[in-house]
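> Next input, structure requested:
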Amino acid sequence: MSHNNSIGNYLIQRLLELGVNHVFGVPGDFVLGFNKLLENSDLEFINTCDEQGAGFAADAYARLRGLGVVCVTYCVGGLKIANTTAQCFAEKSPVVVISGSPGINERIKNPLLHHKVKEFDTQYKVFQEITVAATVLDNPDTAQSEIERVLTAALRYKRPVYIEIPRDIVHLELNETGGEKPSTRTDLNNSTASLNIHLNPSIIANSSNPYALKEALEEAVKLINKAERPVILAGVEIHRFKLQDTLLKLVKKTNLPVAETLLGKSVINEMHPNNLGIYE
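The predicted structure follows:
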């Protein structure tokens, strides 16, 4: 049976298209099938000493490249990166957490499988609290749209997401019936990275309202023009959305002074005449 159109290979292909070249993690039996697909792909798997190190490495990679990936096994590996994922959420770092898990057919009659903590979805519930989007790919009919939904959220909100793949699902072929494959084009090393996906209901619901955006911009301009001593407070979002050049253009045009938040440090050159330094 060919696995070229499998759920696992589709996820790998999407990561490659989004500019990811390396995946950090530690293998384990519940994720070995996906690990083998990684081994045979153009993604380079970096086997770290432990899962927490993999999580921090993926975080650093995301901050530098625009999207990072950590791949671990179920519970014994997954729960070890809860802390690194929570850090990504707090500091707006887009990391894709990929975890293997027991097969759907292994869960019948609730057997006592190794590394299971409480229920089969315990790890999923934990990661729902520390990611901006989470999914379990347990249905070939929805796997493609779920992968697109979650990856879109990571890029849109610059926060971590969670994808769990039961080990008997990895090699199943996609069985989408919802129209043509979404198309995402991004250059993660480009300051004008853009995301273009064929709209589906979940993405439409998260799109900016152009009228609300226009109103917000007009209100911001009025407030700045009315202010006696306006100051720009630049946050970490300038880093994550690669808006440094846009900020510099605004500063050059308005001559407004700029203070940086602690996480926003270095969004503007410390020697720039308009830089006030760190505000905390």
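> make it CA atoms for all contacts and neighbour counts henceforth
Noted.
> where along the protein do the strands fall?
Taking DSSP state E to define them, one finds strands in the chain at 22-25, 44-47, 68-72, 95-101, 133-136, 161-166, 232-234, 258-260, 275-278.
> Return the distance of the longest one from the chain's centre.
Here strand 95-101 shows a centroid-to-chain-centroid distance of 11 Å under the convention Cα atoms, centre = their mean, to the nearest Å.
> Now do it: which elements does it pack against?
helix 51-65, strand 68-72, helix 82-90, helix 143-157, strand 161-166 (3 or more Cα pairs under 8 Å, 6 or more residues apart in numbering; DSSP states H and E).
> next one: the second one
Applying 3+ Cα pairs under 8 Å, 6+ apart, we find strand 44-47 packed against strand 22-25, helix 32-39.
> So which bits of that strand are buried?
residue 45 (16 or more other Cα atoms under 10 Å).
> and this one, so I can compare the two:
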Amino acid sequence: MNTAELLIQCLENEGVQYVFGLPGEENLHILEAIRKSRIQFVTTRHEQGAAFMADVYGRLTGKAGVCLSTLGPGATNLMTGVADANLDGAPLVAITGQVGTDRMHIESHQYLDLVAMFATVTKWNVRLVRPSIVTEVVRKGFKIAQKEKPGAVHIDLPENIAAMEAKGKPLKRDKKEKNYASYESLNEAAAAISHAKNPLILVGNGAIRSDASSAVTELATRLNIPVANTFMGKGAIPYTHPLALWSVGLQDRDYISCGFDRTDLVIAIGYDLIEYGPKKWNPDGTIPIVHIGATPAEIDSSYIPTVEVVGDISDSLTEILRRCDRQGKPDPYAIGLRSEIRSDYEEYINDESFPIKPQKLIYDLRQVMGPDDITISDVGAHKMWIARHYHCDRPNTCLISNGFAAMGFSIPGAIAAKLVYPERKVVAATGDGGFMMNCQELETALRMGTPFVTLIFNDGGYGLIEWKQKHQFGDASFVHFGNPDFVKMAESMGLKGYRIEKTSDLVPILEEALVQEVPAVIDCPIDYRENLFLSEKAQNIHCQT
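Below you'll find the model as predicted:
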């Protein structure tokens, strides 16, 4: 066999089901090896879409998603999705074709030093310079990609190496061993929690990656501690739980900010600083923090834990609970905050004004989606509203990119979600800006038989930037554009197309679209005047001390 065939055998050994990508001259041997394997190659319409699909596959399964491109422009197109996975903590392995090693010392067609290029957006990356190292490189790559904190790995395969004869067999996968926190740190954390008067739990994506949501919920329930989640920590505790204070992370102050103002201890569980900077909730660095995570705390002047509990999160929470003698009740003010947050959430339930307000749209979407169904948010103004108002019973049912936060994420991500969970309803929630960045992947969705709904928040511009411009300067510039007829566009691709023409249409159209056998697109005009109203409301939030 040749090197490419051995590479694909190694991918099969790692349990790879799909490789997302585009064909190219320099990856022909890899494609031929995939054709002869058990792996399904998903031909995408853009390399960025391939990387986003691998990204979301990794988030939902915990196993590295794999994407493939050719050299040069194929690899540069792939890079955005690779960076997104790396900063958002999603395991991903990217493979690129490359010129032969005999052409790297001279100026060559489409040649870039891809190892140097991918160095800044991966945990590890390497060029395969001889056939004999393939098995070690693949095993190491998957191990690094999937190790906490997960991220991206890049493997570069020159075409002459791919064609060379190779010997060897895939290396045995090692068992994932749990790491346990020290008794000293567990005792110190339990003591700090037991003595705190108004503790507050801040839970992030690390708790979801570690499958620790049940342990988080039990700790909060038995110790009577309110819980706020980051955008990427949704579902770590059911939103219906009486101690759930829902999402924190808006750049403006929000009701939950008052909880941080009053707390005398933040218990940060699986919290990644990249999700919501600590300077937003601990600007002076004065709030004591207990850090509970699979990895040590990142360095930040506003995030200096008094105790670090580093190890398996579920085990750590169970052990802390055993050691705690906390008898206190939650701060009545924090529980009152929940009532204010819920009232704000329900304010627009019966609002029939049109264009539809984002609060109403998201409330209705939540009513249509079941507890296991998946909403994937693109990036834009709608992301802020989804983060604030779309609440989850279970982990990984609302995916938001809030590390790299790349536009164009939702449609490719929805394809991957539907491949992983074909029985679930999936909605790609996107602005019209983000939609036009990767709408070509709807053809991929149709071809792959992955029906989901793309819900377009249509405002004819880059709404989030307009929001920030008006908030900061009082006016907006360079943010408006025209759109095609999204319904006709969908129909021309063999999809179902719908347009919301009055607010009462939304629920029945969503229900109809979600049972179609082909992907569906819903064009929904949105009233983004609510953006500035939210900013004004945030400025007028006054907290009790």
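> quick one on the thing from earlier: which stretch among the helices and strands packed on strand 44-47 of the first structure is buried most, on average?
Comparing these by mean neighbour count (mean count of other Cα atoms under 10 Å), strand 22-25 comes out on top with a mean of 23.
> Kindly name the residues of the second structure that line up with that one.
Counting by TM-score structural alignment, strand 22-25 of the first structure pairs with residues 18-21 of the second structure.
> The matching stretch vs the first structure, average offset?
For stretch 18-21 of the second structure, the mean deviation from the first structure after alignment is 0.8 Å (mean Cα distance after the TM-score superposition for the first structure).
> roughly how far is that stretch from the heart of the chain?
Here stretch 18-21 of the second structure is found 19 Å from its chain centre; the criterion is Cα atoms, centre = their mean.
> possible to save the strands of the first structure as TSV with distance to residue 243 of the first structure?
Shown next, in TSV, are the strands of the first structure (distance: least, Cα to Cα, whole Å):
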stretch	distance to residue 243 of the first structure
strand 22-25	25
strand 44-47	29
strand 68-72	19
strand 95-101	19
strand 133-136	24
strand 161-166	22
strand 232-234	10
strand 258-260	14
strand 275-278	16
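> quick one: which of the ones you listed is nearest residue 208 of the first structure?
Across the strands of the first structure, residue 208 of the first structure has its closest neighbour in strand 133-136 (17.9 Å, Cα to Cα).
> mean shift of that closest one relative to the second structure?
Following superposition, strand 133-136 of the first structure is found to deviate from the second structure by 1.0 Å on average (mean Cα distance after the TM-score superposition for the first structure).
> For that strand, give me every contacting residue.
Contact with strand 133-136 of the first structure is made by 124, 127-128, 146, 150, 153-154, 160-166, as judged by Cα atoms under 8 Å, 6 or more residues apart in numbering.
> for these, which one is nearest residue 93 of the first structure?
residue 160 (6.4 Å).
> ranges for the helices of the stretch 101-250 of the first structure?
Secondary structure of the stretch 101-250 of the first structure by DSSP state H, counting those that start in this stretch: the helices cover 122-128, 143-157, 201-206, 210-226, 236-240, 244-254.
> closest one to residue 87 of the first structure among those?
Closest to residue 87 of the first structure of those is helix 122-128 (Cα to Cα; 12.4 Å).
> contacts for that closest one?
Applying Cα under 8 Å, 6+ apart, the external contacts of helix 122-128 of the first structure come out as 74-75, 78-79, 82, 134-136, 162, 164.
> May I see the buried residues of that helix?
Those would be 123-124, 127, for helix 122-128 of the first structure by 16+ other Cα under 10 Å.
> returning to that earlier point: distance to residue 267 of the first structure for the helices of the stretch 101-250 of the first structure - can I get that in JSON lines?
JSON lines is the format used below for those (distance: least, Cα to Cα, whole Å):
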{"stretch": "helix 122-128", "distance to residue 267 of the first structure": "30"}
{"stretch": "helix 143-157", "distance to residue 267 of the first structure": "19"}
{"stretch": "helix 201-206", "distance to residue 267 of the first structure": "27"}
{"stretch": "helix 210-226", "distance to residue 267 of the first structure": "21"}
{"stretch": "helix 236-240", "distance to residue 267 of the first structure": "6"}
{"stretch": "helix 244-254", "distance to residue 267 of the first structure": "6"}
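> dump the residue contacts of residue 14 of the second structure.
Shown in contact with residue 14 of the second structure (Cα under 8 Å, 6+ apart): 139, 142, 173.
> For those residues, which ones persist in the first structure?
Counting by both residues aligned by TM-score structural alignment, their matches' Cα atoms under 8 Å, the contacts of residue 14 of the second structure that remain in contact in the first structure are residue 173.
> buried subset of the contacts of residue 14 of the second structure?
If you count burial by 16+ other Cα under 10 Å, the buried members of the contacts of residue 14 of the second structure come out as 139, 142.
> quick one: which of the contacts of residue 14 of the second structure is nearest residue 247 of the second structure?
residue 142 (32.1 Å).
> Aligned to that closest one, what sits in the first structure?
Matched to the first structure by TM-score structural alignment, residue 142 of the second structure sits across from residue 151.
> Kindly report the same for residue 176 of the second structure.
Matched across to the first structure, residue 176 of the second structure falls on residue 195, judged by TM-score structural alignment.
> Would you mind confirming that that match is in contact with residue 203?
No. Here residue 195 of the first structure lies out of contact with residue 203, judged by Cα atoms under 8 Å, at a distance of 11.2 Å.
> What distance separates the opening and closing residues of stretch 115-132 of the first structure?
From its first residue to its last, stretch 115-132 of the first structure covers 25 Å (Cα to Cα, to the nearest Å).
> now that stretch: how far from the chain's centre is it?
Stretch 115-132 of the first structure sits 18 Å away from the centroid of its parent chain (Cα atoms, centre = their mean).
> got it, and stretch 210-227 of the second structure?
22 Å.
> again, but for stretch 120-134 of the second structure
With Cα atoms, centre = their mean as the basis, stretch 120-134 of the second structure stands 26 Å off its chain's centre.
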